[in-house]
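A.B. asks: just coords:
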C-alpha cells in the first residue's frame, strides 16, 4: 500500500504568510517573528519582549501552541480531509481512513506519539517530526521544559486533543 500525502512540510502555510495572515506571534506589536525560529526559541523571545512573569509565560505558552495549531489546521472538525491530512502528517497510512471516526481511532492509537511543540515546528519550518522508538523516549522528551501543554487548553482543539497522551 502507498501512503497518499495531502500535505508537505513547509508548503501549506509558509512562515511569511503566517506573519501576515495571523498566527500567535503576529499579534504582538513591536515583536517581529523570525521565519525559521523554532517555537520555543521564538516564544521565549516573545516572553522577554512582553516582560511576562513565569506564571503568565506558562499560561501563554499553551495558548500559543493551540493558536499555532489552529492556524495550520483550522477549527472545522467536521472536515474529513483535514483529519486525513493530520494522519498523513504523523505517518499514518490514510488508505481506508474514509471517516473522521476512523481517523480519530488511528490518531488515538498508543503507537502514535507526537510532541505537539515539535509538530508545530514541523508545520512552520519543516523541522523533522520526531519519531519515538518507545513511550519512555516520548515521555522523556515531552517532559522537558516547554514541551508539555495544558490538558484543559488542548482539549479545546479536537485536532490537538486526539494527540494528547498522559506522560506524567
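C.D. replies: Received the coordinates, thanks. None of these values were measured; they are calculated from a predicted model. Numbers count the residues shown, from 1 in each chain.
A.B. asks: only C-alpha atoms for contact and neighbour calcs from this point on.
C.D. replies: Fine.
A.B. asks: count of residues packed around the spatially closest residue to residue 138 that is not a sequence neighbour?
C.D. replies: Closest residue to residue 138 apart from its sequence neighbours, by C-alpha to C-alpha, 6 or more residues apart in numbering: residue 132 at 5.6 Å. For residue 132, the neighbour count with other C-alpha atoms under 10 Å is 16.
A.B. asks: Isn't residue 132 up against residue 140?
C.D. replies: No. Counting by C-alpha atoms under 8 Å, residue 140 is not a contact partner of residue 132; they are 10.3 Å apart.
A.B. asks: Hmm, residue 77 is touching residue 159, no?
C.D. replies: Yes. Judged on C-alpha under 8 Å, residue 77 makes contact with residue 159 at a distance of 7.4 Å.
A.B. asks: Okay, one more to line up with it:
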C-alpha cells in the first residue's frame, strides 16, 4: 500500500513563521536546520531545544496527529515504517507497531518522500542512534498521544 502527499496538508506553521524559504516537502530536520542557522541558535542551547520541540510537535500534528481516526490511517502508518503485510484492524496495527523500533524524527523526515525510516533491531540500538545523533522527540508529547505511545521507546 503506497500513500502520497495529500494536497490539503497544511504547512508546518512553526517553520513557516520564520520566513526562511520553508518548503514543506523537505525533511523537517533540514528545514529546522535552515531556521537554526538563520537565527544563530547554538545546537543544544535552551532556545534551540525549545524551538526543536515546537517544530517537531508542529510537524507531527501536521502529518500524523490529527489523522489517526480510522483503520486506513493506521495502515498508512504501518506502511510508512516498512510493514509490508498490512494489518486488518487497528488493534493489529498497534500490536505490530509495538515491535518496530524507529526514530520518530526520522519517521517525520521520511513521511513526504515515501522513504522508510531506518528500523533498529532493538530498543538499545535505537537509543544509541537517538543519543548519538541528537534526534529526540518530546517525551511528554509522545506520552499524551495515542499514536506516539505505540512508537515511543525509552531512551536511556
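C.D. replies: Arrived safely. The structure presented is a predicted model; accordingly, all values stated were derived computationally and were not measured.
A.B. asks: rewinding a little: comparing residue 77 and residue 159 of the first structure, which shows the higher neighbour count?
C.D. replies: Neighbours were tallied for residue 77 of the first structure and for residue 159 using other C-alpha under 10 Å; the higher tally belongs to residue 159 (23 against 14).
A.B. asks: Is that one in contact with residue 79, as I believe?
C.D. replies: No. Residue 159 of the first structure is not in contact with residue 79 according to C-alpha under 8 Å; the separation is 11.1 Å.
A.B. asks: Contacts for stretch 90-97 of the second structure next, please.
C.D. replies: Residues outside stretch 90-97 of the second structure that contact it (C-alpha atoms under 8 Å, 6 or more residues apart in numbering) are 70, 71, 74, 75, 78, 86, 87, 150, 151.
A.B. asks: how much space is there between the third one and residue 140 of the second structure?
C.D. replies: Okay, so that is residue 74 of the second structure. Per C-alpha to C-alpha, to the nearest Å, residue 74 of the second structure is found 22 Å from residue 140 of the second structure.
A.B. asks: which of the two has more neighbours?
C.D. replies: Using other C-alpha under 10 Å, the more surrounded residue of residue 74 of the second structure and residue 140 is residue 74, with 25 against 8.
A.B. asks: Quick one: map the more buried one onto the first structure.
C.D. replies: Mapped onto the first structure by TM-score structural alignment, residue 74 of the second structure lines up with residue 83.
A.B. asks: Assign a three-state SS to that match, would you?
C.D. replies: Taken by DSSP: H, G, I helix; E, B strand; the rest coil, the conformation at residue 83 of the first structure corresponds to helix.
A.B. asks: so who does it touch?
C.D. replies: 77, 100, 103, 104, 159.
A.B. asks: okay if I get those residues as JSON lines plus distance to residue 13 of the first structure?
C.D. replies: Listed next are the contacts of residue 83 of the first structure as JSON lines, based on distance: C-alpha to C-alpha, whole Å:
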{"residue": "77", "distance to residue 13 of the first structure": "19"}
{"residue": "100", "distance to residue 13 of the first structure": "23"}
{"residue": "103", "distance to residue 13 of the first structure": "23"}
{"residue": "104", "distance to residue 13 of the first structure": "24"}
{"residue": "159", "distance to residue 13 of the first structure": "17"}
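A.B. asks: quick one: whatever helix or strand residue 42 of the first structure lives in to the second structure mean distance?
C.D. replies: Here residue 42 of the first structure, judged by DSSP states H and E, is contained in helix 39-50. Here the mean offset of helix 39-50 of the first structure against the second structure after fitting is 2.4 Å, by mean C-alpha distance after the TM-score superposition for the first structure.
A.B. asks: tell me what that helix is packed against?
C.D. replies: helix 116-125 (3 or more C-alpha pairs under 8 Å, 6 or more residues apart in numbering; DSSP states H and E).
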